[in-house]
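1. Next one to model:
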Amino acid sequence: MNQLTKKRNILLLLFSLLAFCNLQAQTKQQVYVELLGASTTVGVHYDSRFGKNSHWGFRAGLAFTSTDNQDFMECDPLKTRGVTLPVGINYLIGKNKHFAELGLGVSFGSYQCTLRKEEKLFKKNLTGSFLFLDMGYRYQPAKGVSVRLGLNPGLALNYKETTKENDNTITRSAVIYPYVSIGLTL
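-> This is a model prediction of the structure:
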């Protein structure tokens, strides 16, 4: 196991332990569907505070990526499909129902890309992880419908300048995705 994989697994374990240890004392839990952002296409996420009156919280989700945009990765795939696991911590600034949201997270992904080489199509499996920031607005009442809007700047953690045929890592370096989320505060 290489050094980057070890660090990635330790970070994922840390986020998981924090989430598990604090589930019983949570308030303002929410489940939401996120379009774009850290989900890149669409994802379902769980978000909660670390304590009853804490502005600190976490999110964890399962997302699906599907795009025909050749700019999605620098290897110019004709089609990209994948599954990602975005996890992160966040801080809410504000009170009542209106908050500024700042967060930091990592999205782990496994993708299948359709590429063209010398007029032949072939599929290539890629894996990658992206560091992302949550910067946005959150409307979150005590119970009911919640909304999030903002930007997710992202940076690949294992960026490579060139792609070799036997290299299975993501080759895009940095992106900025807008996001919109609609969910329920539980």
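2. switch to C-alpha atoms for all contacts and neighbour counts from now on
-> Fine.
3. what sits against Tyr91?
-> Contact analysis of Tyr91 by CA atoms under 8 Å, 6 or more residues apart in numbering lists 55-57, 101-103.
4. Who wins on neighbours among those residues?
-> Ranked by neighbour count (other CA atoms under 10 Å), the contacts of Tyr91 have Gly57 at the top, with 23 neighbours.
5. For that residue, which residues are in contact?
-> 47-50, 89-91.
6. show me where this structure has strands.
-> Using DSSP state E, the strands of the chain run over residues 30-36, 42-49, 56-67, 79-95, 98-117, 120-139, 144-156, 174-185.
7. Which of these sits closest to Phe15?
-> Ranking the strands of the chain by proximity to Phe15 (CA to CA) places strand 79-95 first, at 7.1 Å.
8. Tell me which two in the contacts of Tyr91 are the farthest apart.
-> His55 and Gly103, at 11.4 Å, using CA to CA across the contacts of Tyr91.
9. I'd like the structure of this one too, to check against the first:
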Amino acid sequence: MRKYFCLAVALLIFSISDAQSQEKPVTQAVFLELGGAGLAYTFNYDFRFDQENINSWGMRVGAGGFSLNGKTLLTAPIQVNRLLGSKKHFFEIGAGTTFINFRNRVTHTNYYQNPQTNGSYYISEEYTRKNYSWILDSGDTPAFMGTLNFGYRKVPEDGGFLFSANLVPAFNHEGFWPLWAGVGFGYAF
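-> A predicted model of the protein is given here:
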């Protein structure tokens, strides 16, 4: 009986260690990016198309923006990317587009003098500007801006804290902006 018990414990330990060595690699992540493809900040989800290989093509989708003093910005970056590296240090390359929707509520007041009564009056007009210009002038929004991605991503082998730093050139119908960057912090699983 004791032999069978020792054999069962040995098989259990072997199967647990074998299962741990065959665990699925870390191929998904959620992260906050400051700057980068989302311009201001975005919350992102990133995943690999091949769930068994972190060194594969993947995709990230995100959403972010702000609303401050009558100005509202919504951005949604989508990029296809590839991680190249080993262990926990990776070079990241990618390309995609960012949806931009901007609104700026503006109140303009004109003062007029009435020559007959020597009084003054004013007319206030409110209108909305849709033209967004941060890195490149986007024209009236909604609009799209192309993005590239070249950078570093640290992904722990067993999951956990993720860090990335990227150079994100941007382009649209108005031109090309090569020097935009972003940093990301999140969780890989």
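10. And the contacts of Tyr91 of structure 1, which is closest to Val42 of structure 1?
-> Set against Val42 of structure 1, the nearest of the contacts of Tyr91 of structure 1 by CA to CA is Gly103 (18.6 Å).
11. isn't the closest one right up against Tyr137?
-> No - using CA atoms under 8 Å, Gly103 of structure 1 is not in contact with Tyr137, being 11.5 Å away.
12. Gln113 of structure 2 matches what in structure 1?
-> Using TM-score structural alignment, Gln113 of structure 2 lacks an equivalent in structure 1.
13. and the gap between Gly183 of structure 1 and Gln26 of structure 1?
-> 17 Å (CA to CA, to the nearest Å).
14. no wait, Ser107 of structure 1
-> 23 Å.
15. And the two? Which one has more around it.
-> The neighbour count for Ser107 of structure 1 versus Gln26, taken as other CA under 10 Å, is higher for Ser107 (26 against 17).
16. excluding its backbone neighbours, what's nearest the more buried one?
-> Pro86 (3.9 Å; CA to CA, 6 or more residues apart in numbering).
17. repeat for Leu104 of structure 1
-> The spatially closest residue to Leu104 of structure 1, leaving aside those adjacent along the chain, is Leu133, at 4.6 Å (CA to CA, 6+ apart).
18. For that neighbour, grab the count of nearby residues.
-> Neighbours of Leu133 of structure 1 (other CA under 10 Å): 23.
19. what does it align to in structure 2?
-> Aligned by TM-score structural alignment, Leu133 of structure 1 pairs with Leu148 of structure 2.
20. residues touching its match, list them.
-> Applying CA under 8 Å, 6+ apart, the residues near Leu148 of structure 2 are 93-96, 168-170.
21. Nearest to Val106 of structure 2, out of the residues you listed: which one, please.
-> Ala170 (27.8 Å).
22. Show me what the closest one aligns to in structure 1.
-> For Ala170 of structure 2, the residue aligned by TM-score structural alignment is Gly154.
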